[in-house]
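*Asks:* take this sequence and fold it.
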Amino acid sequence: MLERCCGLVTLLLVSLMLSAIPVVQESGPDLPAAPEMMPSSHGGGSNLSWGPSSGLNVFVEPGRMISLQFNITNNANISDDVSFMLTWTGAWNALWNTSQLPCTTPLTVTMSPGALEWPHFDIHVPMVVNGSPLAGVRHAFTLSATSSIDGVSVNYSFTLELDAVHGVAIDSEYARLNVDPGEKLRHPVTMRNIGNARVGLAARVVPLDAEGEVLLGFSPELSFQHDGWMVGVFEVYHLSGVGANGLQPNESATVQIEVQAPAQTSGGIHIGVIGWSGGAYLDTEMVDFNVDIELRRGGLLEMETNCGDDVLPNRTCNAEISVTNTGNFADSFELVVESNPWLRTYLSRSVLVLQEGERQESIILTLQVDGMVAAFSHGTATVTLRLQDGAELGSQQVEMRVGAYVDWDLKAVEASTDSRDNVSVAFTLRNLGNGDDGLQVSMHVDVNSVYGLIPPPGATYGSSEGAPRYFEVQNVPPGVNFTFRAWMLLPTDMEANGTANMRVEMQSVLAPEIVFINETNTEFLAEQYRPENVDEESGWQRLEIVASIIWNTFSGLAIIVIVCLVGALGLHRALIYRKQKDEEWLAKQPKVEESEKPEDWLGKFAKGASDTGQAVVGAVVEAPKVAARVFTDLFTSKSKKRGEERERPSEDLLDAANVVLEHHEGERELERLDDIAGGLLDRGDPHPANIALPPSEQVAGRTVRKPKRVPAAKRKSAAKGKATTAVAVGIETPDLEPEDSQAASTPVRKDEDDELDLDL
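*Replies:* The predicted structure follows:
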């Protein structure tokens, strides 16, 4: 009784549930068509029918279980053993509620005629894994009932639809990265939509401590700065999918996490990348990675040299060095040179500070051979590139060879002639070079005579018969002297006196261009003049010899003196002849009396004073004293006779003449003033000192000038009908020009009419 009541309650609940769930009828391949209702059978056939119609759609939550039961009726007149079975597709699981057997195993229920049964089963909804099962997709289930009477099956179809589930997965794993000081890097992080619906994702970054916890004061952001580090998320738009419609289930997208390190040689940061789905903001995932500053120190040493040729002692060759900082930060470098003791080295720069990737060129290394190093010695200079802490980064070698320096010194040449007319010259030479050298010595005499060389020990020469005229000396060490002699016999059978030339050439073996040439000239006598062939000289012969010697010695000087005397005599005669001709020419010229000049009569006074013998500066010269009677007679006899005295003019005439003179002087002064004023108004070039002055403002005005005054003589001639009486004035004007012609009065003159002209 209790079980029946429970069954009724369960049926009631299922009925209520089914009535509360909306049923959507859809047609399509995913939903089976509703089974056709079998007609009622009153015979021996089966007649099963489901209570609800197919097409039920149920929304389920992933990972949960749903229990379903549907009623079925046996409409046949006989009992029927009905087999129930549930079929579906996908990763689902269903069990019969009563036996806990899979629903794929048939469940047999005996149904009496008209009986109603409720097959009960549980469906376990799978979890969403990698976006499956998808949301928004109806998953079809078919519950079939097969009759044991005739094997006819009656199906009931329904669908289950999952709710949308959102989630994100970060496929990237933990990483530890290195970055150059002050440089940037990008680290890709891949995120995937593990929900079953289309949705966008989000990504943020945050600094973490050593334990992976978010640092205090920070929250997930698109970018942050911490301890000089700068971190940001780039290419975030990939998380929004194509067209910003979100990512499909199980679709991935990659963002770039950019990290910029501070410009320091050490340090690190712990970064967390947090991601979530747009439909579940609280369901986050995080992946972390570390970034450390990696200091790489390195340098590249390159060198080019011109030391391929031999270098002579005390000479130099150069090498050009280039240094490149191949590290990832600015660094200091040092160049160290090691060489042979006799090879001096000079560096233009030894300490370098280079930025990352910087290249320093034109560092000059100079190598000098110090002193007379042996020829063909090999030297090596090793250039090492080091860091300031002493770590070696690389080295290069410069190899060179000392060249042969060839030089000889002819220390002494000693010439002598013995009583047998044998001329002998000794030569001493010294090797001043830096290596073994030799000499090739040859000899030649320009007269027919016997001559040869006396070689030093160890010399090689050609013929063993007679005196050698050529020899060679090999391998003479540096600083060693050697001596040899050259000799010749003066000829005794020559017809005339002459000079014998002995030429000795000494040539270096290593440097043939070095040649010493010595010439010795020795006079010889002809056969007839040799002492043994000449008789004793007489006194006249000795005198002749002395005279010839004197003439040969002073002949040049005597000729010069004679030439000078003859030239001086000729010059003297020429001067006398020229003077005579000049006097004759002057005698033919007419005499011209020169007019007496003021200097002449002034000179006479000076001469007269000097003749008296009393021309002393500051002294008073007394004139000669004569008697007054004598002086009067002399003066009277030499002066002209005095004419009759003129009658003195009257006072009225003198007053009138004075008035006329004053009048004319006034007019004269007025004319001078007019001329001066006209000169002032003349607009000529300004004085140089007045150029810098500002120009004066000129105001237009009117100047009324007086008419020009007509001289008195012209006024007299112009006046008609006026009688003028000539008056003789007893004033005689001296014939001297005044100091100022403009201010002086015009001399009084008498015109043709015997009138007194006082016009000034």
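*Asks:* CA only for contacts and neighbour counts going forward, please
*Replies:* Fine.
*Asks:* any residues touching the lengthiest strand in the chain, and which ones?
*Replies:* Counting residues, the longest strand found in the chain (DSSP state E) is strand 280-293. Contacts to strand 280-293, defined as CA atoms under 8 Å, 6 or more residues apart in numbering, come from residues 166-170, 172-181, 212, 261, 264-277.
*Asks:* one more, for comparison:
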Amino acid sequence: MRSVLVGMLILMHILVPLVGVAGQTSTVEARDTKLDVIGLNQVTVHRGELIEVLFTLHNQGDQVDTFNFDLVDPVENLTITGLPLSKTLEGGYLRQVKFNLSADLDAGYAVYNLSILFTSLNDMNWSQTETFQARVTPYSNLNFGATGVSSFIVSPNTRTSVAMNITNNATLDDDVTFNLYTASEWNWGWTMNTTNGLNAYETIRQDTVSYVYLWVDVPSVIDGSPLYNNGPRFQISAVSGIDGGIVQWSFDMLMNEFKNASIDEVGDDAVIEPGGVERVSVDVRNTGNSPNYLNITLEAIDAQGEPIPDIPNFDRIAINGWTMAIFGGLEEVILQPNESRTIKIGFQAPMEYSSEIDIRLRVFAGGAIQNTRIVDIGASIGWERSGSVELRTDTCQSLLPTESCNADIEVFNGGNAVDSFEYSIKQVPDFVSAQLVQTATELQPGEYVNLTLIEITANASALAFELGEVVVETYLFNSDTTVGITRIPVKIAPVILWNFTDIVEETDSNGRLSIAMTLRNEGNTADGLLVQLQSSHSTPMSFLPPNIAVYEQGVEYLRSFEVNDIPIGYNFTVRAWIDLPQDQPSNGTVWVNTTVRSQFQPSTEFVHTSSADYTGTPWQEEVEEESLDVFGMISTGVEILKAWSLMIGAVLVSGVVIYKSIVARNQRTAVQMEMDALNQPKPQEEAGDWMNRFAPSEPKMVQESSVKVNPEHFKQAFQKRSGAYKEASAPVDPSLTKAATTVLEHHSSNDLLTSADSLLADIQNGSPPSRGTNASALHSPTPHQLQPSVPVQPQNIGVAIDDDLDI
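*Replies:* Predicted coordinates:
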């Protein structure tokens, strides 16, 4: 038994590959045969008629298969040809097949059942049987009252009823099924007794007439559709209940002509500048179903939208200064159904700054005034005011005192109408004055204009480098709206002006030329000077620089120096000396240039040329010594007295003042001493004291007291009384100095003697000395202690010069 099982296993392993080869497949999977037979249901055949029976095979398997099919059992009075039949189908594919069926002439009117057996070549064990019916019937004979295609003219937006007669000319009563087909979306329905959904049913007896009733809703003409003389087709089918025969009747529902128009889109109401023109676009359309023209007119209306009866409708209307017209509204233009066009409604505004108006547009298709479309379109005047102002010139940034400049501006009217602009000065610096050249300007819309706006004048007292802005605001006329602010920068230019005054040139007996000149800063800014000295001959010469001068130290003959920051209106004195040549072989002339340059503007220079004649060497030897000139000495003395008269007078006045003050002080001291003596308690006398009165007294040596004065203190007091002195321009005669010293010593001695006498009297009276008296100060001053120090400079010129900067 075990050997048998082993043999069977070996045989199975050998036979399995053979089975795979026979199936011609690459797999060894089991296969399920599936076949779907479609359309093999019921057929109708008449006596003596041959028909084709059509059906479809669908291989629902995954592999190619060959199907065989044949009639299972033959049926009496029915003949089938074309079977058996074999068809090969790939997996998932369909294939239509057919065979023929005929009925004998004597076949009875009945329903016969037939069966067809399907088998598979790939699967011998698979089979499938399909059963269908064959019905043998007499011929039906249904006829509609009209043949071909009928047409009906219909009006839009109506329900149209349709009726058609049908006749049964068969020998039997017929149960007829009616259905209707249309490709349109128009609504329809049956008006019959028996209906079920889309079908209607009617039994028609033989040789009788019946009617088919239905209704169709005709839609409105929308956007030109349905077109005129166009419409959908409807098809009615009558299916005979005898043999399934079908008769059909078709009819078209043609749309009648419909005229209409529409206003599709209207632009925004117009906003127009005064006196301007603006157009509003309007889209109109022929919404009828036939080509047509559009009638377009304007209608005048009031503010409440009511028509104005006195003004007829037209394509151009003028009212209240406004003019309205239609542009592009030609009536002869034919529009196809649903075709549109654009027209424009033009508005011309009056020359006013505020107004508005409405106009009514009327549109209807030709021949359809009852379908008039209207729309109201408005317009108003919108006065837009704007502008700008811009400074165009900049000529006031180097303005001299009393000089004037103009400022030019560019003004632009950015509004939409003629407008005026006003100007107003808002700010003016203190050192200038400003005046508008014009106060208003009128401009057309979009116009530019360049104009001179303002005149600016610098004050005569304006200082250099003063900065500021003249501010002018521009306004719209009769409003507070500021168009722009113009800022005109102003700057005062420096004026370099030096005035030469008091030029003195003198040559002394030693052959020295002295030059003195006073310069006054009459410009408008503090300035410095660079002073240079040049000569035509090589000879000693030098400046006598003031204390504030800047120059190189250690130079024997100073030829140049600088002075900084001389204020406005101040004087400055330049002094110099030149030794005339003494070694020239011939007589000649020395030319001396004193050059003064401004530090602020070095290119500006002031030159003063001095000259002096000198004597050559041969002529110097022939000159005889001058004899004593008494009259010349007297004249010189008089001149010296004149020159020193103020000094001598000051010394005398000072001496008198000092004397008076000393006397007044001594008087006050004496009074004070007397008051102290009176208030002092009297000492009590003892008995032995009165004998001392008769004792001989020895005379006491009293040392004479004198006032000791420091020379520097005396000099300071003297200068405080007489004021600051200026250096003498020429040497002072020593005799005058000696005389002044003698006078001062005389007055001082008298004062000292008076003080000494007062002190002696106090001592003799037994009173103590006055408070403030110092015994060590009772020494007589020596002459050199009271003599004031008077500087003497031989180089100075003997002419007094008014100089604000000399020290």
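*Asks:* TM-score for the pair, please.
*Replies:* With the length set by TM-score structural alignment, normalised by the length of structure 1, the two chains reach a TM-score of 0.59; 491 aligned residues with a CA RMSD of 3.1 Å.
*Asks:* name the next helix or strand downstream of the longest strand of structure 1, please.
*Replies:* The C-terminal neighbour of strand 280-293 of structure 1 among helices and strands, as given by DSSP states H and E, is strand 299-305.
*Asks:* give the buried residues for that next one.
*Replies:* 299, 301, 302, 303, 305 (16 or more other CA atoms under 10 Å).
*Asks:* check stretch 192-209 of structure 2 too.
*Replies:* Under 16+ other CA under 10 Å, the buried positions of stretch 192-209 of structure 2 are 195, 200, 201, 202, 204, 205, 206, 209.
*Asks:* I'd say residue 89 of structure 1 and residue 142 touch.
*Replies:* No. Under the criterion of CA atoms under 8 Å, residue 89 of structure 1 makes no contact with residue 142, lying 10.0 Å away.
*Asks:* looking at the two, which is more packed in?
*Replies:* The neighbour comparison of residue 89 of structure 1 against residue 142 (other CA atoms under 10 Å) goes to residue 142, with 17 against 9.
*Asks:* tell me which element the more buried one falls in.
*Replies:* Applying DSSP H and E, one finds residue 142 of structure 1 within strand 138-146.
*Asks:* mean deviation, that strand versus structure 2?
*Replies:* Aligned to structure 2 and superposed, strand 138-146 of structure 1 gives a mean residue distance of 2.0 Å (mean CA distance after the TM-score superposition for structure 1).
*Asks:* for that strand, packing partners?
*Replies:* Contacts defined by 3 or more CA pairs under 8 Å, 6 or more residues apart in numbering; DSSP states H and E place strand 138-146 of structure 1 against strand 80-88, strand 153-162.
*Asks:* could those go into a markdown table alongside mean neighbour count and distance to residue 750 of structure 1?
*Replies:* Formatted as a markdown table, these follow (neighbours: other CA atoms under 10 Å; distance: least, CA to CA, whole Å):
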| stretch | mean neighbour count | distance to residue 750 of structure 1 |
| --- | --- | --- |
| strand 80-88 | 20 | 174 |
| strand 153-162 | 21 | 163 |
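*Asks:* can you list those in CSV and add distance to residue 448 of structure 1?
*Replies:* Listed next are those as CSV, based on distance: least, CA to CA, whole Å:
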stretch, distance to residue 448 of structure 1
strand 80-88, 142
strand 153-162, 139
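*Asks:* ok, which of those strands comes nearest residue 295 of structure 1?
*Replies:* strand 153-162 (55.0 Å; CA to CA).
*Asks:* give me the mean deviation of the next helix or strand after the closest one from structure 2.
*Replies:* Next helix or strand after strand 153-162 of structure 1 toward the C-terminus (DSSP H and E): strand 168-170. On superposition with structure 2, the mean distance recorded for strand 168-170 of structure 1 (mean CA distance after the TM-score superposition for structure 1) is 0.8 Å.
*Asks:* so where is strand 168-170 of structure 1 in structure 2?
*Replies:* Aligned by TM-score structural alignment, strand 168-170 of structure 1 falls on residues 261-263 of structure 2.
*Asks:* and the matching stretch, what's buried?
*Replies:* 261, 262, 263.
*Asks:* go on, stretch 503-512 of structure 1?
*Replies:* Within stretch 503-512 of structure 1, the residues scored as buried using 16+ other CA under 10 Å are 503, 504, 505, 506, 507, 508, 509, 510.
*Asks:* which of those fall within strands?
*Replies:* Those of the buried residues of stretch 503-512 of structure 1 lying in strands (DSSP E): 503, 504, 505, 506, 507, 508.
*Asks:* give the aligned equivalent of the fifth one in structure 2.
*Replies:* Think residue 507 of structure 1. Counting by TM-score structural alignment, residue 507 of structure 1 corresponds to residue 597 in structure 2.
*Asks:* same question, residue 311 of structure 1
*Replies:* Aligned by TM-score structural alignment, residue 311 of structure 1 pairs with residue 399 of structure 2.
*Asks:* tell me the contacts of that match?
*Replies:* Residue 399 of structure 2 makes contacts with 405, 458, 490, 491, 492, 493, as judged by CA under 8 Å, 6+ apart.
*Asks:* could you do residue 92 of structure 1 as well?
*Replies:* Residue 92 of structure 1 sits next to 123, 124, 125, 126 when contact means CA under 8 Å, 6+ apart.
*Asks:* if we go to 7 Å?
*Replies:* 124, 125, 126 (CA atoms under 7 Å, 6 or more residues apart in numbering).
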